[in-house]
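Peer 1: what follows is a protein structure lacking sequence information:
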């Protein structure tokens, strides 16, 4: 594990002394940055808990998400600024696997 950690830290330009949180933040930010324009479903611990929408933009460790729907109908269709540290689970559509319509 330590060897993999050093490899990722080096690839991200963080240096081998970067802590695991810095590596995680950089990897997650990069994944979302590379997925701008794609649909995502994400869960977070705090209210509102569920988002489905399109990744609109990513800047540092924040993402702008144009929601299709959330667990609160009044928030559907809104633009949210989400701190990536609050995201506990996410899935980004990859062309092979799609997010189903869970509203039905």
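Peer 2: Done, it's in. Only a predicted model underlies this, so the values are computations on that prediction, with no experimental measurement involved.
Peer 1: for the rest of this, base every contact and every neighbour count on C-alpha atoms.
Peer 2: OK.
Peer 1: part of a helix, is residue 8?
Peer 2: Yes - counting by DSSP: H, G, I helix; E, B strand; the rest coil, residue 8 falls inside a helix.
Peer 1: where do the strands sit along this structure?
Peer 2: Counting by DSSP state E, residue ranges of the strands within the chain are 39-44, 50-59, 62-70, 79-83, 87-92.
Peer 1: any idea how far residue 28 is from residue 69?
Peer 2: Taking Cα to Cα, to the nearest Å as the measure, residue 28 and residue 69 are separated by 22 Å.
Peer 1: which one of these two is surrounded by more residues?
Peer 2: More neighbours surround residue 69 than the other of residue 28 and residue 69, with 20 against 14 (other Cα atoms under 10 Å).
Peer 1: which ones are touching the nearest residue to that one once chain neighbours are set aside?
Peer 2: If you skip the residues right next to it in sequence, residue 69 has residue 76 as its closest partner in space, 4.3 Å away by Cα to Cα, 6 or more residues apart in numbering. The neighbours of residue 76, taking Cα atoms under 8 Å, 6 or more residues apart in numbering as the test, are 67, 68, 69, 70.
Peer 1: the structure to be compared is supplied as follows:
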């Protein structure tokens, strides 16, 4: 049976709104500014969408985060995003410095370069590309506990290996507010489903745990 083609003069219909998916939306928005409200640390961010992979987007932070994170690329699991907006021609995202202050809201202390180069775009990102590097991980639970001491699940660790559905971390520096240099005594395995955010990071950088 031959292929049946539509008449040349028939207009191509755009996808129906009800058929659109988040994958479609993120794919056609690469390079645009985005504002994110997240379930986990850093909770709020304005940046630029610079890539996407299975269930993950890459965002280069510009504002709304502490200065230690400005200009860094965050890899964020889509299902940890509570709400977001991607800039449109009629609805640009304003700089936080131009928004009247509200209680608890502050602009970042530095402004990142908002240009996007080809090197920033990584459409098929996965953890295998970062094996051997030191990363900051934010896990999905709101808090965890060790021997009765609760902490926000943020750590800096070396990614030793990445399997199909888990990672192996070594020298796991859990960022306790009272003991930010503490290292867990053994390596840790973490299921991928428990990872909310990750990014290459240095152990030497200190940052506030409250955003």
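Peer 2: Sure, I can see it. Fair warning: this is a prediction, and the values are worked out from it, not measured in the lab.
Peer 1: looking at the contacts of residue 76 of the first structure, which one is closest to residue 89 of the first structure?
Peer 2: Using Cα to Cα, residue 70 comes nearest to residue 89 of the first structure of these, at 14.6 Å.
Peer 1: would you confirm that that closest one contacts residue 48?
Peer 2: Yes - under the contact definition of Cα atoms under 8 Å, residue 70 of the first structure touches residue 48, with a separation of 7.2 Å.
Peer 1: in terms of neighbours, single out the busier of those two.
Peer 2: When neighbours are counted by other Cα under 10 Å, residue 70 of the first structure and residue 48 differ, and residue 70 comes out ahead with 21 against 12.
Peer 1: ok, that one to residue 9 of the first structure distance?
Peer 2: With distances defined as Cα to Cα, the gap from residue 70 of the first structure to residue 9 of the first structure amounts to 34 Å.
Peer 1: before we move on, what about residue 22 of the first structure?
Peer 2: In this structure, residue 22 of the first structure lies at 9 Å from residue 9 of the first structure, with Cα to Cα as the measure.
Peer 1: give the aligned equivalent of residue 42 of the second structure in the first structure.
Peer 2: Under the alignment (TM-score structural alignment), residue 42 of the second structure pairs with residue 48 of the first structure.
Peer 1: what range in the first structure matches stretch 89-97 of the second structure?
Peer 2: Alignment note (TM-score structural alignment): stretch 89-97 of the second structure is matched to residues 95-103 of the first structure.
Peer 1: can you point out the buried residues in the matching stretch?
Peer 2: By neighbour count with 16 or more other Cα atoms under 10 Å, stretch 95-103 of the first structure contains no buried residues.
Peer 1: please apply the same query to stretch 51-68 of the second structure.
Peer 2: Of the residues in stretch 51-68 of the second structure, those buried by neighbour count under the rule 16+ other Cα under 10 Å are 51-53, 56-67.
Peer 1: equivalent range in the first structure for that stretch?
Peer 2: Using TM-score structural alignment, stretch 51-68 of the second structure lines up with residues 57-74 of the first structure.
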